[in-house]
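Undergrad: Fold the following for me, if possible:
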Amino acid sequence: MSHAVNHSGLFQLNFDSLEGLADRIAEIMNCPITIEDSNHHIISYSSHEDSVDNVRVNTIIQRKVPEKVINSLWKKGFMSKLFKDDKPVKIPAIPEVGLGDRIAISVSKNNEILGFIWAHTNGREITEENYMMLTEAAKAVQKKLLKLQIKKQRMEESYKEFFWQLLTGHLKDSAEIEQQAQKYGLYLNGYVAIAMIEFEEEVTEEIEKHSFYLTETLRGVEVVCKVFDQNQFILLVRFPTIKDSNKILKEYVSNFTAKIEERLKLHHNISAAFGLIFDSPKYIKDSYNQAERVLNAKSQFQNQLEKVYGYNELGVYQFIDELKEIRKQTNYKNDVIKTLKQYDENHNTELLKTLKAFLNCDSNVYKAANVIHVHTNTLNYRLKRITELTDIDLKDPNQKVTLFLDLKLLEM
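TA: A predicted model of the protein is given here:
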């Protein structure tokens, strides 16, 4: 070990590009080097011989680390170490994803991850001096990445006002929207929608960091714009074609919430939603309002809508607020519900609960009986008693739908 050696001058030369710096690090470390941004997009890489692993080859070809590799690194705890510390991390080979031995270090500034350096050690012995060299290399790379980060942040700050104009409907003219989008380098052709991730508690810097990270590393959806608004993370997403776009977006927001809960060990609820997918950015305001409606409905009807994400899945819940207002204005009271509620109070029965289960299960006696934990004969007896008390016809879809909606209004 060479603790007395001063490595601070190894990377003091003025490199015009990150490519030149990657080659210099590789020369000193005597192994191939890859430099990535904070979202695992490759920025530069050194030359290498034929003995490199598949992950390095695929990363260079795709200009991005394969998602299965990122997931594996998270599951095995290596990415967590890189996010929490600025010291080199030794990563043994992970054969199942084609990853060979590595030493990696995060490049950061004021606790913000700017990128990563990966040294492909290929099974050779790693010395204390190697760790010190990589630490010095990170300082040199930091200066380069800071310039890229500042440029990126300026671009994101400049498009936020444009994004909010779209969300609030202040920009409606298609030609003007296209002109503004070109100005900020945003591509809005095709099909667009708003997706929202809502955190139950206050959003911390760590949550923001991981949320932005996931928008870049999670595959399946192109995120055009993103912004935090208090405890909501708002995403403008784009699809080149409408085919399967609802299914793809549902999988994306579901995966997003699952991964951020898992990686940050969050114990409070995270809710996700998205509006309709439109063929023009002038309808972004509508998609935004629809996504908010889904979140509101999910907060009021958690059990029924837990797996619902899209406005197109809401069904009658799309109109629940308007219906509530209509009932309020007309001072309407459902006599069937009123009668059953009074009967239950007087006789210590559960007829109203039984009716709710029956309607929620689409009149399926077996499912309803299972939900409220009674025998089907008991449930059938209760349904018979309900019809005797109220004269309702439970085979009439019109009467059942009215009851179903009025019961939902009571739950609000």
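
Undergrad: CA atoms for contacts and neighbours, from now on please.
TA: Noted.

Undergrad: where along the stretch 151-300 of the chain do the helices fall?
TA: Applying DSSP state H, counting those that start in this stretch to the stretch 151-300 of the chain gives helices spanning 174-183, 205-217, 245-264, 284-300.

Undergrad: Minimum distance to Ala137: which of the ones you listed has it?
TA: Within the helices of the stretch 151-300 of the chain, the stretch nearest Ala137 is helix 205-217; the backing value is 23.2 Å (Cα to Cα).

Undergrad: Which of the helices of the stretch 151-300 of the chain has the highest mean neighbour count?
TA: helix 284-300 (a mean of 21; mean count of other Cα atoms under 10 Å).

Undergrad: centre of the chain versus it, how much separation?
TA: 16 Å (Cα atoms, centre = their mean, to the nearest Å).

Undergrad: for stretch 44-53, same thing?
TA: Chain-centre distance of stretch 44-53: 33 Å, with Cα atoms, centre = their mean.

Undergrad: what's the answer for stretch 355-370, then?
TA: On Cα atoms, centre = their mean, the centre of stretch 355-370 falls 34 Å from the chain's centre.

Undergrad: Stretch 295-307 too?
TA: 18 Å.

Undergrad: and the residue nearest to the spatial centre of the chain, what is it in contact with?
TA: Nearest to the geometric centre of the chain sits Phe256, at 2.8 Å (Cα atoms, centre = their mean). Phe256 makes contact with Leu214, Leu218, according to Cα atoms under 8 Å, 6 or more residues apart in numbering.

Undergrad: One more, please, to line up against the first structure:
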Amino acid sequence: MDINDVIQLDVLKNVEILAGEKGLKNTVLNTTIIDAPDGYKWCASGDFIISTGYPFTSNMHWEEGITKLLKLLIEKNCSGLGIKLGRYIPGLPEDAISLANKNNFPVLSLPNKVSWSEIIMPIVTRINKQHQDELEMTHTVYEMFHNHLKKQGNLKDLAQLLNEILNTPVTIYIRNTNQKFDVMEPYFSKEEIENIISAFSCDREQPIQKLYWQHKSFTVRWIYSSNSLEGGVFLWKEHSHLHTWQKAAIEQTAVISALEIERMRTVSSVFQRFRNDFLSMLLSEKVESRDTLSRRAEEVNWHLKDRYNVVLLDFDIKVNKSNNISIWQRKENILEMLEYELKWVLPEALIGFDKNNIFTLLIPNQYTQNELVNNLTKLVKKINITFYGGIGRDNNVENLSVSYNEALLALKVAYANMPIDTQIKVGQLYIRNFSELSVERILFSQAPHYEAKKLVEDCLEKIIKYDNEKNSELLYTLKTFLANNANFDHTADALYIHKNTVRYRLKMIEDLTQLDPKNIKDQLLFQMSLIAVNVLDPTSNTIK
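TA: A predicted model of the protein is given here:
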């Protein structure tokens, strides 16, 4: 009930609005009489006050008294004042009118011939009737949601139910699963809703908020689960005041949505374990056919590409501290966040845990190395946790164990080169790319002999094979070039050839290996591989 309803009562239909007309929608929760100077002390928020004004004229001028009364009632957040003019208060002074207008506080001139009981009883009766209606409607709302649960309705059904109750366009948005259920007109896309979430403070203490975005006013009830913001229930119309039964409907929708999120999370957790098992198999050295891999991937709802970069991410517990939560639980929560954000940053990436519970990403080889690192950096900033990581070179899906081992080694190098704790910033990514490593490939390897063999394969195998097939001297030219400190003239003199021939041969080496003999870092790789090849003693086209 509001002041508009009060002046529509038969007994008050002809009342005059003296001031505060903009406050006619103020909610009336009760009505009471002030007949003592300190009677205002017992007024409560939402009270409609009626008075003759007499108590405020006995010890002071009536103009001062009525203005003081208005100030006190406004401070108490009362809904309005009805006053009988003529007997003690001849009229409303200008200061009082100005004060009431400024605070949207309605002041009504009550008819002198009407008794207090004739005013109070209809108001109280109307309020009680509204309370009864509220209780009945609230009960009906709970019954409707109870039936929804009995029928095991889904989130789309839930959105339709809320729309039926409130008669307003509704959207239920679930962040983790990237789902949006619209009933009637959809106002914003998923991306725009994410922008709304980023722009506004989603306060758990104030879950229902009235917002304004892109010239549209709407109401949202944020959905929380496991202490994180999971989404929202959006009502795409402006609601100046929500009744108790309306709030109950919104709350029930949010609670049922949160329960559904927890159910989906439980199912997802079990499903993720199957994905982790498949991922471990995929990254192992066990060889499976492409058909077998594709079939097993479909069982966990993954669609495999031909080639991937394996990316490993982990975080230092000392840097990313968290209270009252186990490391495993925290990792599962972070995996969920990473999986959600990947949909926006690296949409076709696959993610899970390897056998060591390290975050493992399979990134399709459609990105350059710079693009990949930039996208991973964006991903980490969104999660706001400091990670270190390693990137393996892209490989075909049947042979991802190679890229995985490379990423694992690069991960160790990244961790070893992280700054000290006091210099680490939250939301930073410290990552190394295997293709950019040199001597670290041997130093950080758990199997140096194996890594030395791999280094020779990467740097020299194609050169040796070419020399054997073409009877050329590329390897000898490379050795001589490095022995002469990468000097073209000295190399040409040592080989008794023109220096342009030296350039031509080195260009052929670069084309074969994708390593530049003129680059200092690549020279180091060649030097190390040449040392290793003497130990390995390759005797055929394939280094054993």
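
Undergrad: After superposition, what's the TM-score here?
TA: After superposition, the two chains reach a TM-score (TM-score structural alignment, normalised by the length of the first structure) of 0.60; 301 aligned residues with a Cα RMSD of 3.9 Å.

Undergrad: Turn the helices of the stretch 151-300 of the first structure into a markdown table, including distance to Phe11 of the first structure.
TA: Converted to a markdown table, the helices of the stretch 151-300 of the first structure look like this (distance: least, Cα to Cα, whole Å):
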| stretch | distance to Phe11 of the first structure |
| --- | --- |
| helix 174-183 | 37 |
| helix 205-217 | 29 |
| helix 245-264 | 34 |
| helix 284-300 | 48 |
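
Undergrad: re the thing from before, the residue nearest to the centre of the first structure pairs with which position in the second structure?
TA: Phe256 of the first structure maps onto Leu379 of the second structure when the alignment is built from TM-score structural alignment.

Undergrad: rewinding a little: and the helices of the stretch 151-300 of the first structure: which comes nearest Ala195 of the first structure?
TA: Closest among these, using Cα to Cα: helix 284-300, at 6.6 Å.

Undergrad: Which positions in the second structure sit opposite the closest one in the alignment?
TA: So helix 284-300 of the first structure sits over residues 400-416 in the second structure, by TM-score structural alignment.

Undergrad: The matching stretch against the first structure, how far on average?
TA: If you overlay the two and look at stretch 400-416 of the second structure, the average distance to its match in the first structure is 1.7 Å (mean Cα distance after the TM-score superposition for the first structure).

Undergrad: and Met6 of the first structure, how many neighbours does it have?
TA: Rather than Met, residue 6 of the first structure is Asn. The number of residues packed near Asn6 of the first structure is 10, by other Cα atoms under 10 Å.

Undergrad: Now do the closest residue to Glu112 of the first structure other than its chain neighbours against Leu264 of the first structure, distance only.
TA: The shortest distance from Glu112 of the first structure to any non-neighbouring residue, by Cα to Cα, 6 or more residues apart in numbering, is to Lys209 (7.7 Å). Counting by Cα to Cα, to the nearest Å, the gap from Lys209 of the first structure to Leu264 of the first structure is 11 Å.

Undergrad: And for Ile35 of the first structure?
TA: Counting by Cα to Cα - Ile35 of the first structure and Leu264 of the first structure are separated by 25 Å.

Undergrad: Kindly report the same for Lys307 of the first structure.
TA: 22 Å.

Undergrad: about what we covered before: show me the contact partners of the match of helix 284-300 of the first structure.
TA: 282-285, 308-313, 388-395, 430-434, 437, 440-441, 444-445.

Undergrad: Show the end-to-end separation of stretch 438-446 of the second structure, please.
TA: 16 Å.

Undergrad: And the contacts of it?
TA: Leu409, Lys412, Val413, Pro448, Glu451, Ala452, Lys521, Asp522, Leu524, Leu525, Met528.

Undergrad: mind redoing it with 10 Å?
TA: For stretch 438-446 of the second structure, the external contacting residues (Cα atoms under 10 Å, 6 or more residues apart in numbering) are 405-406, 408-413, 416, 434-435, 448-452, 454-455, 521-526, 528.

Undergrad: Equivalent analysis for stretch 191-202 of the second structure, please.
TA: By Cα under 10 Å, 6+ apart, stretch 191-202 of the second structure touches 173, 175, 178, 180, 187-190, 208-209, 211-214, 220-224, 229, 231-232, 234, 344.

Undergrad: From those, which land in helices?
TA: Among the contacts of stretch 191-202 of the second structure, the residues falling in helices (DSSP state H) are Lys190, Trp344.

Undergrad: Would you mind listing which of the contacts of stretch 191-202 of the second structure are buried?
TA: 173, 175, 180, 187, 208-209, 220-224, 229, 231-232, 234 (16 or more other Cα atoms under 10 Å).

Undergrad: nearest residue to Val410 of the second structure other than its sequence neighbours?
TA: Wrong residue type there; residue 410 of the second structure is Ala, not Val. Going by Cα to Cα, 6+ apart, Ala410 of the second structure has Gly390 as its nearest residue, at 4.4 Å.

Undergrad: Give the equivalent position in the first structure for the one you found.
TA: Using TM-score structural alignment, Gly390 of the second structure pairs with Ala273 in the first structure.

Undergrad: go on, Val533 of the second structure?
TA: Val533 of the second structure maps onto nothing in the first structure, by TM-score structural alignment.

Undergrad: residue in the second structure matching the residue nearest to Glu112 of the first structure?
TA: Counting by TM-score structural alignment, Lys209 of the first structure lines up with Asn333 in the second structure.

Undergrad: tell me the contacts of that match?
TA: Taking Cα under 10 Å, 6+ apart, we find Asn333 of the second structure in contact with Ser226, Ser228, Ile327, Glu339.

Undergrad: Please name the nearest non-neighbouring residue to the last one.
TA: Counting by Cα to Cα, 6+ apart, Glu339 of the second structure lies nearest to Ile351, which is 6.7 Å off, once chain neighbours are set aside.

Undergrad: Test my guess that that neighbour contacts Phe359.
TA: Yes: the pair Ile351 of the second structure and Phe359 qualifies as a contact (Cα atoms under 10 Å) at a distance of 7.2 Å.
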